[in-house]
Structures are given as structure tokens and as C-alpha cells.
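Model the following, please.
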Amino acid sequence: MERIRRSWTSWRGTAIEPLIQDSLRRMEGLPEGTSAIGGYWTRTNHPEIDLIGADGEPIAKKITMVGSVKWLENRPFDDHDLRELIVRQAQVPGADTSTPLYAVSRSGCGVEGVRHVTPEDLLEVWR
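All right, here's what the predicted structure looks like:
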């Protein structure tokens, strides 16, 4: 148990992102046409994006959302995170500045321009 606690920060994203993606798939109010949610990365892992919404899978015709997961205990999604997400959004084929941005954050969201999804929002879809 102590080894898990010590190394939690190095693998928490890998552990939580699939659960977040499953929860978002069940959530109402996603951008119109969203029927698939997953991650996106290239062979070089640049960019690597936590959340991509699309109109289908495995090949999407339309990207409906781009998002970031910040599952930190002590820091909200902030301006730095937003700037990083906007840069990554521009690197996704089929996404543009009109593609909605999402921030899934355990510790809040301190910026405008993204739809913030809270842990409570994620739990609610399973009730």
C-alpha cells in the first residue's frame, strides 16, 4: 500500500482517464454529435491529448470537443493549462478554434472558456 501511495502521482492519469472517458460518454449536454470519447496522440506522443470527442470511431468525420484532465490534489485547471490545451487543440486534425474545450479537474477551474467537469459531475452519471 505504501508503494502505491508513493508512486500515485506518476500513474494517476493512466488510472483515471479511462474512467473519466466512460463517465463523459454517459453525460448529457455534450456537444451535438458526440458519440465517441477517447484520447489522441501521435506516434511521437506530440501532441498527447487526454480527451477528444468525435462523431464516431474508429474514424471520425468531425471532432466535437477537445479536453484535458488535471487530477491534481492541490491545483485547479489554470491559465497555463488552458494555453497548453489551446496549442494542442490546434494540432488535432479536424479541430479548430470553434471546437469546444473541456477541463476535467479534481481541484476546480480558475479560467473562462472551458466547460469545467467536476468529480461530482462524473459520479452523477452513474447514479
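
okay, CA-based contacts and neighbour counts for the rest of this
OK.

how near is Arg25 to Glu112?
23 Å (Cα to Cα, to the nearest Å).

Next, the second sequence, to be compared with the first:
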Amino acid sequence: MERIERSWTSWHDRAVEPLIRESLLCLMPNDEWPETEAIGGWWKRQNSPEIDPVGADREPVVRQVHFVGSVKWLEAQLFGRHEYDVLVRDMVAVPGAGPDTPLVAVSRCGVADGPSLSAH
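Predicted coordinates:
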């Protein structure tokens, strides 16, 4: 148990992100994204940048990206300006996403005032 607790911060995202994607999929389609039927993630082979979640019309071949986001599952830190700025910088790497693609955040501790998100 001590080893798991010691290393939790190094691997907890990989444990939580699939659960979050599946949970978001249970909420779709909704009024804001009525055509979203797939929730996945996108990253390069080097895992940088990593955009997760990505809401899209279908899978495995996406025709339209509906939103991109970031999961921050920290025990004592809000999703803040830094995380938002990284998401804005990296989102353009996602095929089908652009500067007008809505942004979402999933955070264990909430979202700080300031970042302009479509949902959190």
C-alpha cells in the first residue's frame, strides 16, 4: 500500500482517464453536443501533447471534433490558468480541432476563476 501511495501521482492519470471518458460518454449526446457519440483521447507517440478527452461524432475514424479537453485529477489543485494555456496551445495538434473548438476540463478539485471553458 505504501508503494502505491508513493507512486500514485506518477500513474493515477492513466487509471482515471478511461473512467472519465466512459462517464462522459454516458452523458452524451446532450443539448450542447447532440451529435457527440464518441469520447476518446489524442496524443503523439511521445505522449506530448496529450489531449484527453476529445468528443467526436464517431469512432474510429472521426469526421468532426466537437470538443477537446484536459483531465487534471490532482488532490489539492484547481484546473487553472496554466492548465488552460497548455490546452489552448496543444489543442491545434488534434486533427479536426481548431481555435474555435470548444474546451472542457475535468478536475477533481474544480476550476479556478478565469479560464474560458465551454464545460467543466
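
Pick out whichever of Arg25 and Glu112 of structure 1 has more residues nearby.
Arg25 (16 against 10; other Cα atoms under 10 Å).

does the spatially closest residue to that one that is not a sequence neighbour count as helix, strand or coil?
In space, and not counting its chain neighbours, Arg25 of structure 1 is closest to Ile37: 6.4 Å by Cα to Cα, 6 or more residues apart in numbering. Three-state call for Ile37 of structure 1 (DSSP: H, G, I helix; E, B strand; the rest coil): strand.

wait, Ile37 of structure 1 sits on Pro58?
No: applying Cα atoms under 8 Å as the test, Ile37 of structure 1 and Pro58 come out as separate, 10.6 Å apart.

who has more neighbours, the two?
Taking other Cα under 10 Å, Ile37 of structure 1 and Pro58 do not tie; Ile37 has more neighbours (25 against 8).

Next one: the more buried one relative to Thr99 of structure 1, how far apart?
According to Cα to Cα, Ile37 of structure 1 stands 14 Å off from Thr99 of structure 1.
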